[in-house]
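**Student:** sequence and predicted model, in that order:
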Amino acid sequence: MQIEFKLFATLMGYLPDGAVKNAITLDVAENTTPYQLIDTYCVPRSEVHLVLINGVYVDEAGRDRPLKSHDTLAIWPPVAGG
């Protein structure tokens, strides 16, 4: 199945080759979870803060639930400001 994988800010460097700006369309196995993608692309879980699927916030427990075909997974690191 295909999903869109988006990483923002300091996480963009973890995107695989072929990404355009901060996103790439990936072919993934059925039942792939957000955490599996995070681990596959070596994104440190400690740097994963905000996770959205199709624009809807996903808490830590929900990150082990399978994605569906054509979902968009978007991930941001913790934000610092001042």
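**Tutor:** Here it is on my side, so go on. Numbers count the residues shown, from 1 in each chain.

**Student:** going forward, measure contacts and count neighbours with C-alpha atoms only.
**Tutor:** Will do.

**Student:** check whether Leu26 really touches Leu15, as I assumed.
**Tutor:** No: under the criterion of CA atoms under 8 Å, Leu26 makes no contact with Leu15, lying 10.7 Å away.

**Student:** compare the two (neighbour count), which wins?
**Tutor:** Legend: neighbour count by other CA atoms under 10 Å for Leu26 and Leu15, higher for Leu15 (20 against 14).

**Student:** list the buried residues for stretch 2-16?
**Tutor:** 2-8, 11-12, 14-15 (16 or more other CA atoms under 10 Å).

**Student:** and the comparison structure, right after this:
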Amino acid sequence: MKITFKLYATLQDLLPAGAVKNAIEIEVPEEVSLNDLIDRFQVPRELAHLVLVNGIFHCKEDRDKSGMLKNNDVLAIWPPVAGG
């Protein structure tokens, strides 16, 4: 299945070539977990602070569950930010 994978702020440099505006469409197996993709793109797990699927937050405890993504979903990841 295909999803859109987005990385923001300091993580955007981890996207593969061909990414446009912090996003790339990728092919993933249906049973993939969020942490599988975090690891695949070498995002340090401690930097995967805000993990959203279609705008819905997923806590660290849920990120190893398989089947959380569906075709055409958008997975977006932000690192922790300082300031405010």
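**Tutor:** Structure received. It should be emphasised that the depicted structure is a prediction, and the values quoted were computed from it without experimental measurement.

**Student:** mind checking the TM-score on these two?
**Tutor:** Scored by TM-score structural alignment, normalised by the length of the first structure, the superposition of the two chains gives a TM-score of 0.94; 82 aligned residues with a CA RMSD of 1.0 Å.

**Student:** now the buried residues of stretch 2-16 of the first structure in TSV, with secondary structure and distance to Tyr57 of the first structure?
**Tutor:** Shown next, in TSV, are the buried residues of stretch 2-16 of the first structure (DSSP: H, G, I helix; E, B strand; the rest coil; distance: CA to CA, whole Å):
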residue	secondary structure	distance to Tyr57 of the first structure
Gln2	strand	20
Ile3	strand	17
Glu4	strand	16
Phe5	strand	15
Lys6	strand	14
Leu7	strand	15
Phe8	coil	15
Leu11	helix	18
Met12	helix	19
Tyr14	helix	21
Leu15	coil	21
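
**Student:** now for these: which two are most distant?
**Tutor:** Gln2 and Leu11 (20.9 Å; CA to CA).

**Student:** and the helices in the first structure?
**Tutor:** For the first structure, applying DSSP state H gives helices covering 34-40.
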